[in-house]
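[1] pasting the structure only:
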């Protein structure tokens, strides 16, 4: 790949885009003559990783120290090997250790190329002669890195096409899916850039269909754009969408803020949880369409059908039960488990339905204390929304998987929701409370499986720390008389008492 730049500012922006594509283990070799721009490139990349749009971070040249380290979100080691006496000295400088958890930028790599990682990424920087600041950069590296870089450059092109080509990009977060988020900013202006490449279907898991299709998970950004626009039109606080590219999977949207429903100690703030429940009550008083349209593309909101319901619960027998038992779940255990859940699904499927957002809990709720009514609750995660039971999102927020919600607060919030719905008229409280118990148990069951899968398949053991909370929630839900048979199955297989630590 070759990139040409007519100014130092353009080279700096390219270095920023490179920095946004980096991950631990990347070793960048910066080769070029004196004055070619290696230090300019390195300085811009480091400041980007530091989230420093003003360029205030001191980034001295390591010409004499040979290496300069930066303890950032992604740790950086900046090497200058011009004065390296012998390639063997590279071991003493700690390159291997630097790449274990972070990235390395290496100027004058030709002084020790025989000792550099075989999968290093080469940036050859040359003056073009067309202008004093004209540069051409040739990049060669592993295909996996080149794909990341091309994605980052495509994001810059998207910003350019929508009037933000020179805005500073800053990593915001990546979640448990394939989505990632950045902030893009200039001065006091701040927006969110969603990076959501089309999710591959994956292998068939049942009836020739992959998991994502059975569970009705969004495979591109069309659902997010369609549902987000409709929520906003209905008066709810979904972020304004400034621009999107359905084919590439980019969305530029309003930054709703960073204030949530927890205090600094991650303790729930009751008044904000109450407002979240009020928002759901208002949402559930409306009729929601099954079909939406975005720029001529139709989108059908899926029903929370039996197959989606069951495949979510079976994450427990696919992942959690094998983890605690040390063996694959038996066919008999799975069969009884499925039969129990099918009976419970029939109950909730016969009840009241609405638009359910699916992940309505603390990480996805933004608080705006300056607003009034439902506008105080910002909604940011709804791309997997379905049409299903009104109890689903209520269970999701009242039994928050990431936060300990005391039983007293759970009861207060549940009573508040029921009172609001009763005031609206036509609300069957007894049926709702039964559906709540079933779906609270279903959601906790699903998440137990997901958190073990995140550890085993994706190498993310931190999620295991939430398991005791989910087991406690399950005990509460399974106490409902209608769930007695399911409670007996969970007790037989030790689901509620099993302790799980990270794999060794």
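    All right, it came through fine. Owing to the predicted nature of the structure, the values given are computational and were not obtained by experimental measurement. Numbers count the residues shown, from 1 in each chain.

[2] Every contact and neighbour count from this point should use C-alpha atoms.
    Noted.

[3] burial of residue 438, as a residue count?
    Residues lying near residue 438 (other Cα atoms under 10 Å) number 25.

[4] Using the three-state scheme, assign it.
    On the three-state scheme (DSSP: H, G, I helix; E, B strand; the rest coil), residue 438 is labelled helix.

[5] ok, so what distance separates it from residue 352?
    Taking Cα to Cα, to the nearest Å as the measure, residue 438 falls 14 Å from residue 352.

[6] likewise residue 237?
    On the measure of Cα to Cα, residue 237 and residue 352 end up 24 Å apart.

[7] The two: who's more crowded?
    Set residue 237 next to residue 352 and count neighbours by other Cα under 10 Å: residue 237 wins out with 21 against 16.

[8] Verify the contact between the more buried one and residue 371 for me.
    No - if you go by Cα atoms under 8 Å, residue 237 and residue 371 don't touch, sitting 10.0 Å apart.

[9] in the stretch 101-250 of the chain, which spans are strands?
    Using DSSP state E, counting those that start in this stretch, the strands of the stretch 101-250 of the chain run over residues 103-107, 121-127, 135-140, 168-174, 180-186, 189-195, 204-206, 209-210, 241-245, 250-254.

[10] Oh, that last question was meant for the stretch 251-400 of the chain, not what I typed.
    Under DSSP E, counting those that start in this stretch, the stretch 251-400 of the chain gives strands at 291-294, 297-300, 353-356, 365-367, 377-379, 386-389.

[11] how close does the residue nearest the centre of the chain get to residue 198?
    Taking Cα atoms, centre = their mean as the criterion, residue 175 is the residue nearest the geometric centre of the chain, at 1.9 Å. Applying Cα to Cα, the value for residue 175 to residue 198 is 15 Å.

[12] try this one next to it:
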């Protein structure tokens, strides 16, 4: 990756003039990240978020809110919103997913820490002005499946009315419970966005799209990970840990909501990964589609998803599910 042309002047204004700029990462958005190394200041992370595509203000607002609650988001060292550049605290290289992939971390202990961090997050007050993760947003997201997934596999006659009706029948209770007790939902809380910090604890990344939503959403994002397999026994243990530590009394209702949130998120991701391929030329995400189907089918097995499961049974036969992506995945 080539650093943005304004990066040297930006770093000079931040007191980091002459720092070495090294490629670090990109993600599924237009954001790019670079590590900057300065002989006196040390290391930082340069976030390049082109303002014509990305608004960095939500990232800043949520980062500052998390920091105020004693949670570890990268501290913002310098900013230039017109240029779309932020200089951030560097959390290092110990991202949870690669650490676990190399068998260098205690998976159970790390996931327990991640669950406890969520409990702490949910105990904190909501940031001022946070938008709700309501039916309009949930519906817009789940529509990505019928907008991108099915057309990519050649399905033209899509029962959209039935799709809408199935979801509308499934989530009234969940929506009411969300409105009664909303929490901050980071929306991409999983092993690739968690950092093991030298000081101990977890650093949080990729939270700029946070909304006020249901407590199960980030939990299912963590435990039904699109990019890595989480053993069902560990998922069950961590889910129970969350329920106990959050003081949730109606376990059955929470588990139903957990599967509803899982279905919504996982069906949405099937659409997002397809869109990344068809619109943005990022076919590498297609290798995750079989895992996503395994998760979706587990979600749909819960009685709370009966209307949605029925729609999928009638409209998405096995030939359009996991096996359909083998020839496209890299």
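    Okay, I see it. Everything quoted here is computed from the prediction, not taken from an experiment.

[13] just to revisit the earlier point, will you turn the strands of the stretch 251-400 of the first structure into TSV that also has mean neighbour count and distance to residue 339 of the first structure?
    Converted to TSV, the strands of the stretch 251-400 of the first structure look like this (neighbours: other Cα atoms under 10 Å; distance: least, Cα to Cα, whole Å):
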stretch	mean neighbour count	distance to residue 339 of the first structure
strand 291-294	15	32
strand 297-300	13	29
strand 353-356	23	23
strand 365-367	23	35
strand 377-379	25	35
strand 386-389	22	20
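
[14] As JSON lines, the ones you listed with distance to residue 433 of the first structure would be great.
    Shown next, in JSON lines, are the strands of the stretch 251-400 of the first structure (distance: least, Cα to Cα, whole Å):
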{"stretch": "strand 291-294", "distance to residue 433 of the first structure": "29"}
{"stretch": "strand 297-300", "distance to residue 433 of the first structure": "29"}
{"stretch": "strand 353-356", "distance to residue 433 of the first structure": "14"}
{"stretch": "strand 365-367", "distance to residue 433 of the first structure": "23"}
{"stretch": "strand 377-379", "distance to residue 433 of the first structure": "24"}
{"stretch": "strand 386-389", "distance to residue 433 of the first structure": "11"}
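
[15] picking that back up, can you tell me which of the strands of the stretch 101-250 of the first structure is packed in deepest?
    strand 103-107 (a mean of 25; mean count of other Cα atoms under 10 Å).

[16] Would you mind getting the angle between it and strand 121-127?
    Angle, strand 103-107 of the first structure to strand 121-127, by axes from the mean of the first three to the mean of the last three Cα atoms, to 10 degrees: 40 degrees.

[17] what stretch of the second structure does strand 103-107 of the first structure fall on?
    Using TM-score structural alignment, strand 103-107 of the first structure lines up with nothing in the second structure.

[18] what do you get for stretch 444-454 of the first structure?
    Counting by TM-score structural alignment, stretch 444-454 of the first structure sits on residues 266-276 of the second structure.

[19] Mean distance between the matching stretch and the first structure after superposition?
    Here the mean offset of stretch 266-276 of the second structure against the first structure after fitting is 0.7 Å, by mean Cα distance after the TM-score superposition for the first structure.

[20] gap between that stretch and the chain center?
    Chain-centre distance of stretch 266-276 of the second structure: 12 Å, with Cα atoms, centre = their mean, to the nearest Å.

[21] ok, now stretch 173-192 of the first structure?
    So, by Cα atoms, centre = their mean, the centroid of stretch 173-192 of the first structure is 11 Å from its chain's centroid.

[22] what does stretch 293-309 of the second structure give?
    20 Å.

[23] tell me, it lands on which residues of the first structure?
    Going by TM-score structural alignment, stretch 293-309 of the second structure sits over residues 471-487 in the first structure.

[24] and that stretch, which residues are buried?
    Residues of stretch 471-487 of the first structure classed as buried under the neighbour-count rule (16 or more other Cα atoms under 10 Å) are 471, 473, 474, 477, 478, 483, 486, 487.

[25] so the third one, which of the three states?
    What three-state DSSP gives for residue 474 of the first structure is helix.

[26] Now it. Nearest residue, chain neighbours left out?
    Setting aside the residues directly before and after it, residue 474 of the first structure is nearest to residue 441 in space (Cα to Cα, 6 or more residues apart in numbering), at 5.5 Å.

[27] Give me the neighbour count for that neighbour.
    Neighbours of residue 441 of the first structure (other Cα under 10 Å): 25.

[28] In the strand or helix carrying it, which residues are buried?
    Assigned by DSSP states H and E, residue 441 of the first structure falls within helix 429-456. For helix 429-456 of the first structure, a neighbour-count test (16+ other Cα under 10 Å) marks 432-455 as buried.

[29] With stretch 394-405 of the first structure instead?
    Result for stretch 394-405 of the first structure [16+ other Cα under 10 Å]: buried residues 394, 395, 396, 397, 398, 399, 400, 401, 402, 403, 404, 405.

[30] Can you check which part of the second structure it sits on?
    Under the criterion TM-score structural alignment, stretch 394-405 of the first structure matches residues 219-230.

[31] Spit out the contact partners of residue 78 of the first structure.
    42, 62, 67, 68, 69, 104, 105, 106, 107 (Cα atoms under 8 Å, 6 or more residues apart in numbering).

[32] Could you check how far residue 2 of the second structure is from residue 202 of the second structure?
    Residue 2 of the second structure sits 30 Å away from residue 202 of the second structure, taking Cα to Cα as the criterion.

[33] cool, residue 40 of the second structure as well?
    According to Cα to Cα, residue 40 of the second structure stands 26 Å off from residue 202 of the second structure.

[34] got it, and residue 70 of the second structure?
    With Cα to Cα as the criterion, residue 70 of the second structure and residue 202 of the second structure are 11 Å apart.
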